[in-house]
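Colleague: Got a predicted structure plus its sequence, pasted below:
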Amino acid sequence: MKTQNNSIRNIAIIAHVDHGKTTLVDHLFRQSGAFRSNQDMGERIMDSMDLERERGITIAAKNCSIDWKGTRINIIDTPGHADFGSEVERALMMADGALLLVDASEGPLPQTRFVLKKALASNLAIIVIINKIDRHDARAKEVLDEIYELFLDLEAGDHHIEFPVFFAIGRDGKIKRNLNDELCDLSLLLEEIIKTIPGPSYDTEAPFQMMVSDLGWSDFLGRLVIGKVVNGSTKVNEKLVRMTEKGAEPLRVVKMQIYQGITFHEVDEISPGDIVILAGVENAEIGDTVCHRDYQKALPRIHIDDPVVSMEFAGNTSPFSGKEGSIVQSSRILERLKKEALDNVGIQVEEKNGSFIVSGRGEFQMAILAETMRREGYEFIIGRPIVIFKKENGKTLEPVEYVCLDIDSTCTGTASDMLARRKGKMLNFITKDARVRLEYLVPSRTMIGFRNEFLTATRGAGLINTYLHGYEEYKGEFSGRQNGVMVSDRTGRVTPYALHCLEDRGVFFIDPGIMVYEGMIVGEHARSNDLSVNVTREKKLTNIRAANKDENVVLTPPLRMNLEKAIEYIADDECIEVTPLSIRIRKKILGTQQRYISGRIAQPQA
């Protein structure tokens, strides 16, 4: 017999990057009394990773809870970037409802659509919040109409379309039901959550069942598993089993915790609907079911979309290997990648010819993984992202992305040409005042490297949003990067004199004074071919001095390459050396003559 646990509400928060979901959660904590009045909460409670705070995005789905008038509200903060879609899917599995947060100016964007589609497929009750209504360009009424259109496009049922709506200034923690009402605190929203979002349903006669939705680690308790109790209850030290794809494994839970605020609270018993942390479940994988040993029935495993891109990771083979990183062994790199695959079901790892092929949702996800490893002291090299094709009925299919550009009307022609060159197909063209919104379907492989070129062409004023649309028949060859690169032909220290003499050949990526090695890419060539250059050349000294000949050399500032830019920039015969201190672009074959013999450069230059 099915019933509901009305003392609990489990809600996810759906929003595009930078629409204010993490800030809203912070204010819910402040106003619900989750902290003492004199307690320092810090900024952005939910975004605890350094990368999340720096980039202003949510990468990993996290959980917390607040108590409101006797009801525990478990809040699951989800990533807004489509590359972290596996985190989204896991978060929605634990939720019974969702808050859809939309910017009052930008409206619902592609990645909002991506997460909302999955929420509707999970039949979650939705509460809509139109945030940032204090923006000078806010258009709350139009945005509400766009949200209704989005629900209709996603073929939502009547019970989904009749959603409650709030208008908010999340930064101030203020909200109202109608635009003409006075702003009030978030208690209005908390009351609506309890009224609209159903309590978790469960079978009163079924024994204990819990789906593993996330994994954690404690130095004291070892492997932690996190998930929602679907049916039944259990106590500490009760004999349970873990249902895997291969069968059942016995286990004994040594400690159980639930969320209280942003910390854990130890309990002796857990009930249906609880989002819990269990210790003592070794070797668990996401998607496993923990259940009673006398009722060994697995829940349906979590379905994660197939990976779209793969990238090669390997130990560092450059002449500077081991100088900047503390962890350089290939075995340690593989161990770290396998740990990431355990924690993130959206990533797959396989060994191939001494390197490791990591597959995931997009190059941004790969860049975050590489940046995280870099900060942990690892030193390694990564190759160019490669799109994963499919074969169906004898045809080659490739992933296609939905691309939405928001640009100034003066840049329309440039942006259209760029996407047409990338084999894009226009879907929509919308004009709003002096801004234009372009919607395209573009092959994923041609979009690698597009972001930086687009931002340069629009002088930083363009907005780009993408998500995976599906698979279509292969669209044909794409030429990729138009310019060649300048490659150092020897190891040494870069001199200002050498850079000054070579400035007319292209744009440099390096500063004078740094060490380079043979095969390291030091700049972009002005022409389409690669050029070997000597950037360590020094000015010859003579005993003849003419007046005004020893003036200071003035150099053009170099083009700075961060990890994401480098990943988008490199060609198939190039790779990136990643260390805790440096990011260097290099050729896979370092020797100038070896590259010449293999036909990778037209002719070595003196």
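Modeller: Yep, it's here. Numbering: from 1, shown residues only.
Colleague: from here on, contacts and neighbour counts on C-alpha atoms
Modeller: Will do.
Colleague: what about the closest residue to Glu282 other than its chain neighbours, which helix or strand?
Modeller: Excluding the flanking residues, the one nearest Glu282 by CA to CA, 6 or more residues apart in numbering is Arg223, at 6.0 Å. Assigned by DSSP states H and E, Arg223 belongs to strand 222-231.
Colleague: Can you tell me which helices and strands that strand packs against?
Modeller: Contacts defined by 3 or more CA pairs under 8 Å, 6 or more residues apart in numbering; DSSP states H and E place strand 222-231 against strand 201-203, strand 209-218, strand 275-279.
Colleague: Next one for the comparison:
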Amino acid sequence: MQNIRNIAIIAHVDHGKTTLVDKIIHASKIFGEHQQFDDLILDNNDLERERGITIVSKNVSVRYKDVKINIIDTPGHADFGGEVERVLKMADGVLLLVDAFEGAMPQTRFVLSKAIDLGLKPIVVVNKVDKENCRPDEVHEQVFDLMFNLGATEDQLDFVTLYGSSKQGWMSRDWKQKTEDITPLLDAIIEVIPPAPFIEGTPQMQVTSLDYSAFVGRIAIGRVHRGTLKEGANMSLMKADGSVKKVKIKELQVFEGLGKAKVAEVQAGEICAVTGIEGFDIGDTIADAENPEALSRISIDEPTMNMLFTINNSPFFGKEGKFVTSRHLRDRLYKETEKNLALRVQETDREDTFLVYGRGILHLSVLIETMRREGYELQVGQPQVLYKEDDNGNRLEPIEHLVVDVPEETAGKVIELVTMRKGELTIMEPKGDLQHLEFNIPSRGLIGLRNNVLTATAGEAIMNHRFQSYEPYKGGIPGRISGSLISMEAGAATAYTLDKMQDRGEFFIDPGEEVYGGQVIGEHTRPNDLTINLQKGKKLTNMRASGSDENVKIQPKRQFSLEDAMEYIQKDEYLEVTPKSIRMRKILLDENERLRYAKKAD
């Protein structure tokens, strides 16, 4: 047996996973006294820091009492479930982190079910016991019930529970007794999580993650399942289609602290990075050169949503981005599928248009946001959910489990909004000073729902959802009830016209902002679309009369985040995304063309 523990940290979004990993890193004295680090060492890309969520799983290791602990920090959001499913294969146990007030949330259930299916040993950490209204004992019971319902074994149900605050940096077996540091957690990991076993035989390693270096190219990361990998050894790469390719290991590295250390060989049970292997994909097996044996491939849940991605062909094309052609777009999307397992790209009958399949709005929006930061210009269509058919030819649609925590006085409005979109209320109970609501709702009913709920509750609702199952089609759902205000011509919008048009709706642009014909510039107060001219200025004469020049008072424009805009657009609209701007536009920019198309459709 080796002195290695492989552990994955799983939790719902914002329950404190990455903060806890930070504290473990500090406790193990990886850094010298002189080194200074910001909070959230592992959330190292800009998007993760801005949104406060983990998007890509990370590997680090710490040493404690002569034991090496490999820690895998996983995303908490169900949209990034593809990441979680594959990295759990590298672990022997999981650290389940639960908020002492919120308890087990939808995504907790999602990632925990994957860990229990793989037979991993859990340690439960009830975090944030320093919060007001926290209820650690109730939450402990809730986690036990959840594990039981998910079919956990007796060994898994006999879990160790620790209480504490990862922000304050302490953990204890009793939440009423505050300790000095988080060493009780590290002791529990060594005591409870089984050591990584050494399995003898011919070498086998499954690629579960990948890294990239400008010097050595793509790097395969995974856990050695059997035998010993050696530097310079000839191996076989076993692909998804059954083909076997001869490869050679150039270099082997293991995770030490926040970095990697070069080694001559890696034994079974250790997580390592392999360089020098070309043409591999996630799920491939690196096996013996003479007697190659493949490990079973990683299965990933199906996507539930797709979006049309196309090149930017608006009048402002090429003004703000570096990568604007269909070749750029194609290469970037296919490059993403290499490491983003839950994402799929399908070509259409047009060279410059692709259908991209993902787990949800957040999953797709992170890809779009990453691309725009890299300098890409593109347009995307309205998100569409994916339907299936059962054996009798009936249409099935994805249903999500939606959880909303909301102040009691606005619970009625939320229930009304969700049931209008074919949601069914399953649970309603008090939770502290909030009302806890649970619904089953079609995935398409969620598109645009968050905005409406936040507006109705003055921003106080906490919403979470996860995919549940495919069920029979629930019928039509009312979409956005208001039409769009559309610009008639290109040019800068004048304050004079914006002021005069304020009774027609709410605007998405400021005075002086450049717009083009066919751009969606606001929301109409009525259900139909309205094309307006914003470039008209005030007629100037020599005559001046006191009182005729009233002050222009214009409401501030409505700001959209990328996800808000993706949920807002209609079927006949595109979202134009560039490194500096997010604009909405009609697919057909010319008003006469739109009218002709509408007549044909009727």
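Modeller: The structure has been received and is ready for your questions. Bear in mind the structure is a predicted one, so any value in this text is a computation, not a measurement.
Colleague: one step back: what degree of burial does the alignment partner in structure 2 of the residue nearest to Glu282 of structure 1 show, as a neighbour count?
Modeller: Aligned by TM-score structural alignment, Arg223 of structure 1 pairs with Arg218 of structure 2. Per other CA atoms under 10 Å, the neighbour tally for Arg218 of structure 2 reads 18.
Colleague: can you check Met49 of structure 1 too?
Modeller: 13.
Colleague: now for it: what does it line up with in structure 2?
Modeller: Residue mapping for Met49 of structure 1 onto structure 2 gives Asn45, with TM-score structural alignment as the criterion.
Colleague: circling back: pretty sure the match of Arg223 of structure 1 is touching Asp211, no?
Modeller: Yes - using CA atoms under 8 Å, Arg218 of structure 2 is in contact with Asp211, at 5.9 Å.
Colleague: Val143 of structure 1 in helix, strand or coil?
Modeller: For Val143 of structure 1, the assignment made with DSSP: H, G, I helix; E, B strand; the rest coil gives helix.
Colleague: got a list of what it touches?
Modeller: Residues in contact with Val143 of structure 1, defined by CA atoms under 8 Å, 6 or more residues apart in numbering, are Ala104, Ser105, Glu106, Gly107, Pro108, Ile130.
Colleague: What residue in structure 1 is paired with Ser314 of structure 2?
Modeller: In structure 1, Ser314 of structure 2 lands on Ser318 (TM-score structural alignment).
Colleague: Check for me that its match belongs to a helix.
Modeller: No - judged by three-state DSSP, Ser318 of structure 1 forms no part of a helix; its state is coil.
Colleague: What about it, how many residues nearby?
Modeller: For Ser318 of structure 1, using other CA under 10 Å, the count is 18.
Colleague: distance from the longest strand seen in structure 2 to structure 1 after superposition?
Modeller: Criterion DSSP state E: the longest strand present in structure 2 is strand 395-407. Aligned to structure 1 and superposed, strand 395-407 of structure 2 gives a mean residue distance of 0.6 Å (mean CA distance after the TM-score superposition for structure 1).
Colleague: what's the offset of the following helix or strand past that strand from the middle of its chain?
Modeller: Sequence-wise, the next helix or strand downstream of strand 395-407 of structure 2 (DSSP H and E) is helix 411-420. Centroid separation between helix 411-420 of structure 2 and its chain, computed with CA atoms, centre = their mean, to the nearest Å, is 26 Å.
Colleague: Which elements pack onto helix 411-420 of structure 2?
Modeller: Where contact means 3+ CA pairs under 8 Å, 6+ apart, helix 411-420 of structure 2 is packed against strand 424-431, helix 449-456.
Colleague: Give me the buried positions along it.
Modeller: For helix 411-420 of structure 2, the neighbour count (16 or more other CA atoms under 10 Å) marks Ala411, Val414, Ile415, Leu417, Val418 as buried.
Colleague: How much space separates the match of Met49 of structure 1 from Phe37 of structure 2?
Modeller: From Asn45 of structure 2 over to Phe37 of structure 2 the distance is 15 Å, taken as CA to CA, to the nearest Å.
Colleague: Also Thr108 of structure 2?
Modeller: Thr108 of structure 2 is 29 Å from Phe37 of structure 2, by CA to CA.
Colleague: what do you get for Pro122 of structure 2?
Modeller: On the measure of CA to CA, Pro122 of structure 2 and Phe37 of structure 2 end up 30 Å apart.
Colleague: Which of the three states applies to the counterpart of Gln346 of structure 2 in structure 1?
Modeller: Here Gln346 of structure 2 is matched to Glu350 in structure 1, going by TM-score structural alignment. With three-state DSSP as the basis, Glu350 of structure 1 sits in strand.
Colleague: Thought Ile357 was touching Glu350 of structure 1, still the case?
Modeller: Yes - counting by CA under 8 Å, Glu350 of structure 1 touches Ile357, with 5.3 Å between them.
Colleague: Fine by me, thanks again.
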